[in-house]
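[1] have a look at this prediction, sequence included:
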Amino acid sequence: MFVKRPLIVTTLSSKDWPQILGRGVLSALLFFGFSMGHPLWIMGAIFHQVPLFSVGLQYGVRNLLFSAFLSLSCVLVLNGITHALVYGLFFVGPCFLITFQALRHHTSAKNKVRWYPSGRIVAYLTAYIVGLTVLLSSALLLGDNLQVLQQALSKGLAQYNKNVEALYQPFIAQLVLILPAFFASFLFILTLINAIFAQNILEKFKCNIRPTPTMGEFELPWWPWWSIAGLGVLAFFGKGGIELISLNVLGALLNAFLMEGLAIIHIYATKYEQRNLFLWIFYTLMVVFGWLALPVLIVGIFEPWLNLKERFGKI
């Protein structure tokens, strides 16, 4: 059994508190970049979770709470209560969840520390983001939110070309329906990138509490497969709001299977002497040619039946 209470670093020096509080302020300032509109500010804002993750993964969950509280207070002062709620719910929440689960551990009889599996951490993140997707999808159905969003996107296109607006109007109407799924995917990927980046920085300076897990150890629990089957049925047979919510939740859930597929790629890469080079080339191609994510997603979904991890592990 893994302990419910994660490992907490309680011995702090006078030099640690400026780090904890300063990183919270830095996170708030970086998040402010989203509202600036300038590409450089937005690039910085993409990594606004890194300071918070670095606090949690170096000093523990309790000290992350102090840093996050200060960060939320700064966002509240700089941007107002709406931005603070968005920041807390969509960015601080996942940061706290991942840190809490990542620091759970179990000590065996031989005093060997076993850390909570990375696949289950991603499953928790997926469940959290699925909940947010349900919330956003439900919000689209309230009042005239759907029509307002469609009009906003249409006006945005009209600023560039009025003919394009009329041409893509049917596409916009369909795109708005699945925007929660797109946002969920963005949030999922962004959170994991920030967490991995923060952990790598801490490991480089030997400040990390937990050793960095490898993708070869990644394995999802069974509930995502049961969920995708149920959601597929609801999306196919459901109507109206049920169909809309099911489709968006299904899109959010697929991110976990993409990670399962990437774990297979990492295991396959071990057969090459230049493993890191192979992975760099693969990830570059996947970013440039987005369609490469599709076969990775498919093998991730069917991994329990294909058993590719075990097969590639024997090569």
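    Structure's in. What do you need?
[2] can we go C-alpha only for contacts and neighbour counts from here?
    Noted.
[3] number of nearby residues for the spatially closest residue to residue 118 that is not a sequence neighbour?
    Across the structure, with C-alpha to C-alpha, 6 or more residues apart in numbering as the measure, the residue nearest residue 118 apart from its sequence neighbours is residue 218 (5.7 Å). Each residue near residue 218 was counted by other C-alpha atoms under 10 Å, and the total is 23.
[4] another structure for you, compare them:
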Amino acid sequence: MSRHLFIALGGIASAVLSIAFATGKPSMIMLANLAPLPLFLVGLGYGAKAGFLAGAVGLTLSAGMGGLVAAGMYGLVHALPSGLAFRQALLQRTDDKGQATWYPLGAVLCWLAAFAGALLVVVALVRYEQGEGLRQSVSSYLEMVLRVVWPVLAETDRNEILAEMVPFFPGAAAVMWLAVVVGNGLLALAILTRSGRNVRPGPTAKDMVLPDWVSWLMVAAAVVSLLGSGDVEYIGRNLVMIMAVPFFILGTAVVHGLARRVRARQPLLVVFYVVLFMSGWARMAVVGLGLIEQWVGVRRRVAGPDPVREDE
């Protein structure tokens, strides 16, 4: 298959998968989560320029199939973040020994989290300009969804569900979106590595490092959440959830690093992920472990030298 044909097919496949979300069917919605995959396959396999061309094809096709709104959603949700990710992931420089040093994937993750946080702030400002706060907008939207998908639900039960969902809905939605983008990127890299078409090597847990600036974003979000009130506190709380994602991934990398020192590594990791899936407190503990690793260096103290940190 020629390069240009692969680029075109990647953009077409991405746009078609994205439009599948509009059907409303659960199976199609799940399929739409794979929309970034073709863009990553092109970008990580043929270079950033090729990936951007595939995104442009997908953007044009989305506009033709669903109009400007569909094109805008495709650009914000799939094309732009995927392009940011593979563009940064393909950056490299030569060290003093003449060896290529790749841009840390942890820093790519931080840029995606920062993008999600910035998008949340922009949405909040737009809603404020329209005379409605972000929390009120989220509450109204979720109430409408519940009335449509569960019309027989009693008002008392609906209010209880809203009380549980509204406080953390924007942050949870952003975390799920980050998981989709990162998951597609890693899947594409694994496919390309297996076929020998990868430009950069695949990631390992010991190479997971974060830039220092992400700590300040996390601190700023926490300060806004603690000192703010009303919608400001609401925005800060959800920003904390978003910026916690890189530290969560870093925390899991620390666990993997420590597990290498134990003979029963596989059973230990299975138990770890089962507990992680079932317990919110466990997920918070892993975020805390990631923060400690970022500020203190658990791996360096327990398992030898830490990877060199990049601050780009």
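    Done, it's in. Small disclaimer: the values here were computed from a predicted structure and weren't measured.
[5] and the one helix or strand residue 281 of the first structure maps to, what does it pack against?
    Using DSSP states H and E, residue 281 of the first structure sits within helix 275-288. The elements that helix 275-288 of the first structure packs onto, with contact taken as 3 or more C-alpha pairs under 8 Å, 6 or more residues apart in numbering; DSSP states H and E, are helix 241-269.
[6] distance from the helix it packs on to the middle of the chain?
    On the basis of C-alpha atoms, centre = their mean, to the nearest Å, helix 241-269 of the first structure is displaced by 12 Å from the centre of the chain it belongs to.
[7] now stretch 228-239 of the second structure
    Counting by C-alpha atoms, centre = their mean, stretch 228-239 of the second structure comes out at 21 Å from the chain centroid.
[8] for it, buried residues please.
    Neighbour-count burial for stretch 228-239 of the second structure, with 16 or more other C-alpha atoms under 10 Å as criterion, is recorded at 231-239.
[9] alignment lookup: the residue nearest to residue 118 of the first structure to the second structure.
    In the second structure, the residue paired with residue 218 of the first structure according to TM-score structural alignment is residue 208.
[10] separation between that match and residue 247 of the second structure?
    Separation of residue 208 of the second structure from residue 247 of the second structure (C-alpha to C-alpha, to the nearest Å): 10 Å.
[11] out of everything not next to it in sequence, what's closest to whichever residue in the first structure pairs up with residue 288 of the second structure?
    The criterion is TM-score structural alignment: under it, residue 288 of the second structure has residue 298 as its aligned partner in the first structure. Leaving out its chain neighbours, the residue that sits closest to residue 298 of the first structure by C-alpha to C-alpha, 6+ apart is residue 261, at 7.4 Å.
[12] which one in the second structure is aligned with that neighbour?
    Residue 261 of the first structure maps onto residue 251 in the second structure, with residues paired by TM-score structural alignment.
[13] which ones are touching its match?
    When the contact criterion is C-alpha atoms under 8 Å, 6 or more residues apart in numbering, the partners of residue 251 of the second structure are 286-291, 293.
[14] apply 6 Å and report the result again.
    Taking C-alpha atoms under 6 Å, 6 or more residues apart in numbering as the criterion, residue 251 of the second structure is in contact with 286-287, 289-290.
[15] what lines up with residue 100 of the first structure in the second structure?
    Taking TM-score structural alignment as the criterion, the aligned counterpart of residue 100 of the first structure in the second structure is residue 87.
[16] now its match: which helix or strand?
    Taking DSSP H and E as the criterion, the element that holds residue 87 of the second structure is helix 80-89.
[17] please apply the same query to residue 101 of the second structure.
    Assigned by DSSP H and E, residue 101 of the second structure belongs to strand 100-102.
[18] give the aligned equivalent of residue 64 of the second structure in the first structure.
    Taking TM-score structural alignment as the alignment basis, one finds that residue 64 of the second structure is matched in the first structure by residue 77.
[19] so its match belongs to a helix, correct?
    Yes - assessed with DSSP: H, G, I helix; E, B strand; the rest coil, residue 77 of the first structure lies in a helix.
[20] how much space between the residue in the first structure that residue 235 of the second structure lines up against and residue 145 of the first structure?
    Taking TM-score structural alignment for the superposition, residue 235 of the second structure sits opposite residue 245 in the first structure. Applying C-alpha to C-alpha, one obtains 15 Å for the distance of residue 245 of the first structure from residue 145 of the first structure.
[21] now residue 157 of the first structure
    When distances are taken as C-alpha to C-alpha, residue 157 of the first structure and residue 145 of the first structure turn out to be 19 Å apart.
[22] so which of the two has more stuff around it?
    For the pair residue 157 of the first structure and residue 145, the greater number of neighbours falls to residue 157 (18 against 12), based on other C-alpha under 10 Å.
[23] which ones are touching the more buried one?
    Contact analysis of residue 157 of the first structure by C-alpha under 6 Å, 6+ apart lists residue 165.
[24] residues near residue 51 of the first structure, how many?
    By other C-alpha under 10 Å, the residues close to residue 51 of the first structure number 26.
[25] that one is in what secondary structure piece?
    Assessed by DSSP H and E, residue 51 of the first structure sits inside helix 50-59.
[26] check how far that helix sits from its aligned residues in the second structure, on average.
    Superposing on the second structure and averaging over aligned pairs (mean C-alpha distance after the TM-score superposition for the first structure), helix 50-59 of the first structure comes out at 0.5 Å.
[27] map residue 37 of the second structure across to the first structure for me.
    Residue 37 of the second structure is assigned residue 50 in the first structure as its aligned equivalent, the criterion being TM-score structural alignment.
[28] how about the contacts made by its match?
    Neighbour list for residue 50 of the first structure: 194, 198 [criterion: C-alpha under 6 Å, 6+ apart].
[29] any idea how far residue 19 of the first structure is from it?
    Here residue 50 of the first structure is placed at a distance of 13 Å from residue 19 of the first structure (C-alpha to C-alpha).
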